[in-house]
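> Provided below for reference: sequence and predicted model.
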Amino acid sequence: MGRYRELVLRGGLILVLLALGACASLFGQRDPLRINLVGLEPAAGQGMEARFTVKLRVQNPNDQVIDYNGIALDLSVNGQPLASGVSDASGQVPRFGEKVISVPVSISAFSAIRQAWGLSGGPPRQGMPYEISGKLAGGLFGTVRFNDKGVLNWPEPVARP
């Protein structure tokens, strides 16, 4: 009876290892999404908060469609948190395709004051660094995290004749 039990345990172990291998191939490595900030539009706010709609261009360089059913993001400027937002929007980013997703964000009065204080040293600086981080929710194994960094350049003032 001991030999039978050992055979069943080894067979079970082999089945578990095969199942884990199948799961790994099912949820294989994906290339990271490419996220670009493409718009920032004012929205109605309440009290001392400012509201904006952030527009993100999400590019999927993978051979699989990315399904999502929610998005969360944080926006930092000059290394300081500025805005955060969530949306229960759902949809798909096609394989080797792209989609623009809108997310409402809030800027607290404290965050706005902190940013203004940082800029109070003179005229607006060119090249203010920003960072966006967040996630596209897609269920237990489908959540995709993203991060994008860039520089905000203000338009040059128009010279008056």
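Good, I have the coordinates.
> only C-alpha atoms from now on, for both contacts and neighbour counts.
Fine.
> and the residue nearest the centre of the protein?
Most central in the chain under C-alpha atoms, centre = their mean is Gly134, positioned 3.0 Å from the mean C-alpha point.
> next, the contact list for that residue, please.
71-74, 145-147 (C-alpha atoms under 8 Å, 6 or more residues apart in numbering).
> got another one to weigh against that:
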Amino acid sequence: MNVGVRRHFLGIIVLLLSGCATLISEVDPPKISLESFRPLPSEGAVPRFEIKLRIVNPNRQSFDIAGISYGVEIQGKELISGVTNEVPVLAAYSEEVVTLDAGLQWFQLVRLLTGAGKVAGDSLDYRFTAKVDFNGFVPTQRVEETGSFTLN
């Protein structure tokens, strides 16, 4: 190839790349926060919890959530974990509250309570973590919240 053809070819590539760069819009990551974490009425001896996540889309494009994986530590021990792929598409400039229903093994809770000396009415510390995966080019988002609750 002669020098003139190379320069012409290089010029075309630069124009194409700069044109593609202007087509890609900046995407702000979705904002995810723990809306609520509360015990549910038990069915039998297995404690259940309702976990609500608020997911906010600050963009003009919709997001398709592939799935959410989550875990809850109580008194430093992971007792609850789960996954869901039943999440609605997050429309542009909108927010959704996603409800997760989580169970806890009774024997793990008994071991925790007897080892920690906790009884009904005492406060228990928790740590909630979640990973939200999106379809497409949106990066995975991670959430961590801490707090406490009492046993009734």
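That came through fine. It should be emphasised that the depicted structure is a prediction, and the values quoted were computed from it without experimental measurement.
> could you turn the buried ones of the contacts of Gly134 of structure 1 into a PyMOL selection?
To isolate the buried members of the contacts of Gly134 of structure 1 in PyMOL, using 16 or more other C-alpha atoms under 10 Å:
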select buried, resi 71+72+73+74+146+147
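> on that earlier part again, which one in structure 2 is aligned with the residue nearest to the centre of structure 1?
With TM-score structural alignment defining the correspondence, Gly134 of structure 1 maps onto Lys131 in structure 2.
> from Cys20 of structure 2, how far off is that match?
Distance of Lys131 of structure 2 to Cys20 of structure 2, given as C-alpha to C-alpha, to the nearest Å: 31 Å.
> and the residue nearest to the centre of structure 1, that's in a helix?
No - according to DSSP: H, G, I helix; E, B strand; the rest coil, Gly134 of structure 1 belongs to no helix; its state is strand.
> show me the contacts for the counterpart of Ile51 of structure 2 in structure 1.
Under the alignment (TM-score structural alignment), Ile51 of structure 2 maps onto Lys55 of structure 1. For Lys55 of structure 1, the contact set (C-alpha under 8 Å, 6+ apart) comprises 37-40, 100-103.
> next, the contact list for Ser148 of structure 2, please.
123-126.
> just give me the match in structure 1 for it.
Per TM-score structural alignment, Ser148 of structure 2 is aligned with Leu152.
> got it, and Tyr70 of structure 2?
Using TM-score structural alignment, Tyr70 of structure 2 lines up with Leu73 in structure 1.
> OK, contacts around its match?
When contacts are taken as C-alpha under 8 Å, 6+ apart, Leu73 of structure 1 is in contact with 84-86, 132-135.
> same thing with Val27 of structure 2?
With C-alpha under 8 Å, 6+ apart, Val27 of structure 2 has these contacts: 59, 138.
> which residues of structure 2 fall in strands?
31-43, 46-57, 64-74, 77-84, 94-103, 123-135, 141-150 (DSSP state E).
> distance of the match of Ser148 of structure 2 from Asn78 of structure 1?
10 Å.
> repeat for Gln59 of structure 1
Gln59 of structure 1 is 25 Å from Asn78 of structure 1, by C-alpha to C-alpha.
> ok, these two, which is more surrounded?
Gln59 (19 against 16; other C-alpha atoms under 10 Å).
> wait, doesn't that one sit right on Gln92?
No - with contacts counted by C-alpha atoms under 8 Å, Gln59 of structure 1 stays clear of Gln92, the gap being 11.0 Å.
> what about Leu100 of structure 2, how many residues nearby?
With other C-alpha under 10 Å as criterion, Leu100 of structure 2 counts 19.
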